[in-house]
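Asker: build the 3D model from these lines:
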Amino acid sequence: MSTAYELDRKHVFHSWSAQAEISPMVITAARGSYVWDDEDRRYLDFSSQLVFTNIGHQHPRVVAAIKEQADRLCTIAPAFANEQRAQAAELISGIAPDGFEKVFFTNGGADANEHAIRIARIKTGRFKVLSTYRSYHGGTQTAINATGDPRRFANDTATTGTVHFFGPFLYRSEFHATTEEEECERALQHLRRTIEAEGPQTIAAIILETIPGTAGIFAPPPGYLAGVRELCDQHGIVMILDEVMAGFGRAGSWLALDLYDVVPDLITFAKGVNSGYVPLGGVIISDPVAAVFDHTPYPGGLTYSGHPLACAAAVATIHTMRDEGIVENAERLGREVFGPGLAEIAERHACVGEVRGVGAFWALDLVVDPTTREMMPAGALNEIVGASKSAGLLPFSNTNRIHVVPPCTMSDDEAREGLAILDEALKVGDTHVR
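Answerer: Next up, the predicted model:
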């Protein structure tokens, strides 16, 4: 047993875990699409850790940028102007739709959503925030209450002004829909009625993951986000799109919203902006919202907002993604490798209820009864994860699903290697199908 493991178990308090019931893997090295454990076993990383190493591990160009910035200026308070912070803001606003010139930097995605909600509340003078049940927006107080998944339960104070509704998800429809068109129409009607029942004059914002990630990677049906935009405009509600997981190449586009005909008021980001090499997140603010604070101080900030090392990593990451065609590679991987490959896997395995995704952003919805779509229980899912790891694949799993979310830089051969391992591991899942 390694010293790192012993020290970890003695001193490190892990998130989302019962401390005495976990045995964390020790990772000692990483490069490209692979990581190595403390016994020098190599694993193909199909998780991108927590879906953030979009440019792969240890990209030399980004590592060099961090080192160069550390030699020049490790840190500076956010009240000062700094070259890397300014360049990062210019590049990030440049990938947003027209009319988004300002970026407020945070330390990650949760506080990005916290501040987006605060901005919306100040702009509107209202307090309530609507979000979907199948969602994840972060672990800080407002963000976890806006989150819809069960991790919210133990943190839900019922005092944060968050109200939940059901978004569209045809495979597990709450609206008895049989087509995408029905699901879209009925989900929008449900949201419309929720707004009416809550009182539109009380609602500051609607926050949505453009493509929900941790909750299951299900893209909204055509017309849904445009319908939400219309409802927001009708009632003076701020529309926030959470691009923390889906953005920066993950969906095969710079932002997932590029796939839809919609422009929100605020866009939150983190993770892929610099592949998590140094913590960074933020809010991209539309010009009309930013103008609210032209002569009124914004009542919020963070000590490390726009940290130079993080921003240097972001600048290098964005330039690298452009120069190496990484966004295009993610799109092609989804279209040519993951889409067809996962469809073939679904045909071979009764435990795969549905495959869905885009770019380097896919989910396998695992079931024990294909007819009723009853979810695969945690124990059976853990067996599949264990079989994958034993064969050298590091998967991402949640609830009843395996998510295929590798680095956007992954090669075709690496992708097919991972699919082959997953294909074999799913035989374990088939033994649980009734």
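Asker: hey, let's count contacts and neighbours off CA atoms from now on
Answerer: Will do.
Asker: pull the contacting residues for the nearest residue to residue 133 once chain neighbours are set aside.
Answerer: Leaving aside its sequence neighbours, residue 133 sits nearest to residue 148 (Cα to Cα, 6 or more residues apart in numbering; 3.7 Å). Contacts for residue 148 were tallied using Cα atoms under 8 Å, 6 or more residues apart in numbering; they are 131, 132, 133, 134, 135, 136, 164.
Asker: any idea how far residue 143 is from the spatially most central residue of the chain?
Answerer: The centroid of the chain falls nearest to residue 245 when counting by Cα atoms, centre = their mean (1.9 Å). Separation of residue 245 from residue 143 (Cα to Cα, to the nearest Å) stands at 15 Å.
Asker: ok, back up a step: quick one: secondary structure of the residue nearest to residue 133?
Answerer: What DSSP: H, G, I helix; E, B strand; the rest coil gives for residue 148 is coil.
Asker: out of the contacts of residue 148, grab the one that's most surrounded.
Answerer: Taking other Cα atoms under 10 Å as the neighbour criterion, residue 136 ranks highest of the contacts of residue 148 with 28 neighbours.
Asker: my guess is that residue contacts residue 149, does it?
Answerer: Yes: contact criterion Cα atoms under 8 Å: residue 136 and residue 149 qualify, at 6.5 Å.
Asker: identify the contacts common to these two.
Answerer: Shared contacts of residue 136 and residue 149, counting by Cα under 8 Å, 6+ apart, come down to residue 215.
Asker: check this protein for its longest strand and report it.
Answerer: For the chain, the strand that runs over the most residues, judged by DSSP state E, is strand 361-369.
Asker: what sits up against that strand?
Answerer: Residues contacting strand 361-369 (Cα under 8 Å, 6+ apart): 216-217, 246, 250-251, 334, 338, 351-357, 373-376, 400-406, 430, 432-434.
Asker: buried residues in it?
Answerer: 361, 362, 363, 364, 365, 366, 367, 368, 369 (16 or more other Cα atoms under 10 Å).
Asker: what does stretch 320-335 give?
Answerer: Quick answer for stretch 320-335 (16+ other Cα under 10 Å): 320, 321, 326, 327, 328, 329, 330, 331, 332, 333, 334, 335.
Asker: and it, how far from the chain's centre?
Answerer: Chain-centre distance of stretch 320-335: 18 Å, with Cα atoms, centre = their mean, to the nearest Å.
Asker: endpoint to endpoint, it covers what distance?
Answerer: Terminal-residue distance, stretch 320-335 (Cα to Cα): 22 Å.
Asker: burial count for residue 73?
Answerer: There are 11 residues near residue 73, going by other Cα under 10 Å.
Asker: please give me the structure for this one as well, since I'd like to look at both together:
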Amino acid sequence: MRDVSPDAVPSAGAAPPVAAKSAAARDDRLHVLHSWSAHGALDPLVVTGASGVHFHDESGRRWLDFSSQLVNVNVGHQHPKLIAAIKAQAEVLCTVAPYHANPATSEAARLIAEVAPGDLNRVFFTNGGAEAIENAIRMARLHTGRHKVLTAYRSYHGATAGAITATGDPRRWASEPGAPGFARFWGPYPYRSAFHAATAHEECERALAHLADTIMVEGGQGIAAIVLEPVIGSSGVLVPPDGYLQGVRALCDKHGIMLIADEVMVGFGRCGEWFAVDRWKVVPDLITFAKGVNSGYVPLGGVIMSDAIAASFESRAYPGGLTYSGHPLACAAAVACIGIYKDEGIIDHARRLGDEVIDPALQAIQKRHPSVGDVRGLGVFWAIELVRDRNTREPLVPFNASGADNAPMTMFAAACKQQGLWPFVVGNRLHIAPPLIIDEQTMREGLAIIDEALATADRYCVG
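Answerer: Modelled structure (predicted):
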């Protein structure tokens, strides 16, 4: 299963005594090990229900979910069609071994292939995004007969052994040394260019030149795959300059390298397209997906592969598998979810909301607050990057900050929560990722709360 860093949900400080808690909270503290958390200070919210773009805790307090939990509840909480599909499937067949075929799995695969770009027509199902990355890398290695894999420094690909090694950001540090065969490169980030670029065009050209040089010194003939998030997710919501993904595709073609697009977070409408690569009309060799495929109602992920890669396993067995691959309940949820995307026009809505509501609102917020250094995004996936000084672009908190160093972001997140908005805070950024079904008025209400909460960050500004 994919997850996020510990600073994605700010610490609440010292946890209350266990005896003072509800039964659910007591049992959680005594028996549940939470991911990415130091348990001595952990005080998780006990969530007891949800509907649409809101969820509520055991006290009855309602929160506007501006993180879609972990950027996965794309069609909102408790969608009746999704619930009905899961119930209907449970009445027929709850589970089956993956060496069988069943209607839910077959239909889910067909529908996913129909919305995937190019000739990506075959689906290998997993339980989540990290397993999808593991298997996509394995497929690329087997197909090419090569071993090395290139990934970006600003990336997150999951917390299993291979996926965490593929990850570029600090979440991999505690797991090092990792799996062999990985090398990293710098991707484009116009606001903090590693290439001293002054324009988006320069950033694109220089990032591609850097990648070409990395391929040269790593030995293109030995590289099986380049793994990248078409729009960087929890490592920054970084939208590539136009031409970059096309350039990566061309470099892969030149050297016989497989292009793996990690669409776990940004696929299925999050960026206003079925898949983020569709915006640039780029066809990868493999796409990994999870989260939005069924909005997280039942764990599901997978790899969509090209016909050429699928052909590699026509006469030889693919040496990998999972007990719950193609799980009927999860796949029935995917079938229903894809239908909801189509029937309710959710992907077009996400694109319009980003272009006509979120983008102009964030531009206005940036003008009002000296702490806002940059705003960027697509669809219903945006970031506000906070700084102490707009001129020097010094981040509001240091890279990989924790404890007292992270206090300004903790205070900002707390200010959002006080007004009933649940934020997605990572590093020196607020990521804006509510369910795609959010209406314009509610979106504006959430942005108004953020606008007000930014006063806490403004206090730290020196320029």
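Asker: now the TM-score, please.
Answerer: Once superposed, chain against chain, the TM-score is 0.99 (TM-score structural alignment, normalised by the length of structure 1); 434 aligned residues with a Cα RMSD of 0.8 Å.
Asker: out of the buried residues of stretch 320-335 of structure 1, list just those in helices.
Answerer: 320, 321, 326, 327, 328, 329, 330, 331, 332 (DSSP state H).
Asker: which of these lies closest to residue 224 of structure 1?
Answerer: residue 331 (22.1 Å; Cα to Cα).
Asker: that closest one -> structure 2?
Answerer: When structure 2 is aligned by TM-score structural alignment, the residue opposite residue 331 of structure 1 is residue 351.
Asker: its match is in contact with residue 358, isn't it?
Answerer: No: counting by Cα under 8 Å, residue 358 is not a contact partner of residue 351 of structure 2; they are 10.1 Å apart.
Asker: which neighbours do the two have in common?
Answerer: residue 380.
Asker: before we move on, back to that, who's in contact with the match of residue 331 of structure 1?
Answerer: 271, 272, 273, 378, 379, 380 are the contacts of residue 351 of structure 2 under Cα under 8 Å, 6+ apart.
Asker: most neighbours among these, which one?
Answerer: residue 380 (31 neighbours).
Asker: in contact with that one, which residues are there?
Answerer: 270-272, 350-351, 353-354, 358, 432-436.
Asker: same list (those residues) but as JSON lines, adding distance to residue 244 of structure 2.
Answerer: JSON lines is the format used below for the contacts of residue 380 of structure 2 (distance: Cα to Cα, whole Å):
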{"residue": "270", "distance to residue 244 of structure 2": "20"}
{"residue": "271", "distance to residue 244 of structure 2": "17"}
{"residue": "272", "distance to residue 244 of structure 2": "19"}
{"residue": "350", "distance to residue 244 of structure 2": "23"}
{"residue": "351", "distance to residue 244 of structure 2": "21"}
{"residue": "353", "distance to residue 244 of structure 2": "25"}
{"residue": "354", "distance to residue 244 of structure 2": "21"}
{"residue": "358", "distance to residue 244 of structure 2": "24"}
{"residue": "432", "distance to residue 244 of structure 2": "24"}
{"residue": "433", "distance to residue 244 of structure 2": "24"}
{"residue": "434", "distance to residue 244 of structure 2": "27"}
{"residue": "435", "distance to residue 244 of structure 2": "28"}
{"residue": "436", "distance to residue 244 of structure 2": "26"}
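Asker: counterpart of residue 82 of structure 2 in structure 1?
Answerer: Using TM-score structural alignment, residue 82 of structure 2 lines up with residue 62 in structure 1.
Asker: typo on my end, residue 190 of structure 2
Answerer: Using TM-score structural alignment, residue 190 of structure 2 pairs with residue 170 in structure 1.
Asker: neighbours of its match, how many?
Answerer: Count around residue 170 of structure 1 with other Cα under 10 Å applied: 21.
Asker: show me where the stretch 301-434 of structure 1 has helices.
Answerer: 308-323, 326-332, 339-348, 378-390, 412-430 (DSSP state H, counting those that start in this stretch).
Asker: average distance between the shortest one and structure 2?
Answerer: Compared with structure 2 after the fit, helix 326-332 of structure 1 shows a mean deviation of 0.8 Å (mean Cα distance after the TM-score superposition for structure 1).
Asker: for the counterpart of residue 224 of structure 2 in structure 1, what are its contacts?
Answerer: Aligning on TM-score structural alignment places residue 224 of structure 2 opposite residue 204 in structure 1. Going by Cα under 8 Å, 6+ apart, residue 204 of structure 1 touches 117, 120, 121, 124, 125, 126, 127, 128, 129, 237, 238.
Asker: any idea how many residues pack against the first one?
Answerer: Residue 117 of structure 1 is flanked by 26 other residues according to other Cα under 10 Å.
Asker: hey, where'd the helices end up in the stretch 51-200 of structure 1?
Answerer: With DSSP H, counting those that start in this stretch as the criterion, the stretch 51-200 of structure 1 has helices spanning 60-72, 83-95, 109-124, 141-146, 180-198.
Asker: mind listing what the equivalent of residue 25 of structure 2 over in structure 1 touches?
Answerer: By TM-score structural alignment, residue 25 of structure 2 lines up with residue 5 in structure 1. Listed by Cα under 8 Å, 6+ apart, the contact set of residue 5 of structure 1 reads 24, 26.
Asker: regarding residue 5 of structure 1, what is its secondary structure?
Answerer: Per three-state DSSP, residue 5 of structure 1 ends up helix.
Asker: likewise the one 10 residues further on?
Answerer: Secondary structure state of residue 15 of structure 1, per three-state DSSP, is coil.
Asker: how close does residue 388 of structure 2 sit to residue 196 of structure 2?
Answerer: 21 Å.
Asker: and stretch 356-370 of structure 1, which stretch of structure 2?
Answerer: Under TM-score structural alignment, the match for stretch 356-370 of structure 1 is residues 376-390.
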